[in-house]
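Novice: Fold the following, please.
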Amino acid sequence: MEEKICIVAIVERGKADKIVDKAKDAGAKGATILYGRGTGESEIQKFLNIHIEASKEIILIVSKNQNIKKYLTQ
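Specialist: This is a model prediction of the structure:
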């Protein structure tokens, strides 16, 4: 049986489609996109005076091990 790998990427909301399109251009058959919310530590955000958007998209791509480099370099 051929080894499979799962790539997991967490990106800002609205960016997953573009990343999945690039992976498909590189030969991926498809992907799964899930929606989630980050739970960043508010004390650190206040200390650094930054805002981190809590809404995220999680991309899952399952592929043959030999194809991984093509997807990651697109």
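Novice: C-alpha only now, for contacts and for neighbours.
Specialist: Noted.
Novice: need the helices for the protein, in chain order.
Specialist: 16-25, 42-48, 68-72 (DSSP state H).
Novice: List the buried residues of stretch 62-74.
Specialist: Val62, Ser63, Ile68, Tyr71 (16 or more other Cα atoms under 10 Å).
Novice: what's the nearest residue to the residue sitting nearest the centre point of the chain if we skip its chain neighbours?
Specialist: Centroid check for the chain by Cα atoms, centre = their mean gives Ala9 as the closest residue, at 2.1 Å. Spatial nearest neighbour of Ala9, chain neighbours left out: Ile59 (5.1 Å); criterion: Cα to Cα, 6 or more residues apart in numbering.
Novice: One more, please, to line up against the first structure:
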Amino acid sequence: MKFSAIVVIAPDDLEEDAIAKAKEAGATGITILSGRGIGVENRKTFFGMTFEGSQSVLLMVVAKHLSLPILKKMQSLLLDEGKSRGIAFTVPIDHLTGLDMGQVMKFEQHLREQND
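Specialist: As a prediction, this is how the structure comes out:
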């Protein structure tokens, strides 16, 4: 079985929606990290103090066939009237260890359900 890593970087207020959409599309496990970043726009300041919006970084390892459906769900969440609210991308995985066999069984079950 081939796997892909999916990385989603979105504002904190979209974290729960992103998790729900990823699970809806077949993700079974998600690692959540906190982050902050610098985009095209200048940082906002308030009375001389810089405000940086915090972001959530979601990491998922999924069966390769699930990566595009999950990415499409993220696109519907992250693009708002042509304006980007975050980024999502996939990375192919060549070697993998430490994956819970329960996760592998869920991947295989999902494959069987799709083929029926």
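Novice: returning to that earlier point: out of the helices of structure 1, flag the one nearest Ala31 of structure 1.
Specialist: helix 16-25 (6.6 Å; Cα to Cα).
Novice: For that closest one, name the packing helices and strands.
Specialist: strand 55-64, helix 68-72 (3 or more Cα pairs under 8 Å, 6 or more residues apart in numbering; DSSP states H and E).
Novice: Mean distance between the first one and structure 2 after superposition?
Specialist: Superposing on structure 2 places strand 55-64 of structure 1 at an average distance of 0.7 Å from its equivalents, by mean Cα distance after the TM-score superposition for structure 1.
Novice: Can you give me the buried ones in that strand?
Specialist: Buried-residue list, strand 55-64 of structure 1, by 16+ other Cα under 10 Å: Lys56, Glu57, Ile58, Ile59, Leu60, Ile61, Val62, Ser63.
Novice: thinking again about what came up before, what's near enough to touch the residue nearest to Ala9 of structure 1?
Specialist: Neighbour list for Ile59 of structure 1: Ile7, Val8, Ala9, Ile10, Val11, Ala16, Val20, Ala31, Thr32, Ile33, Leu34 [criterion: Cα atoms under 8 Å, 6 or more residues apart in numbering].
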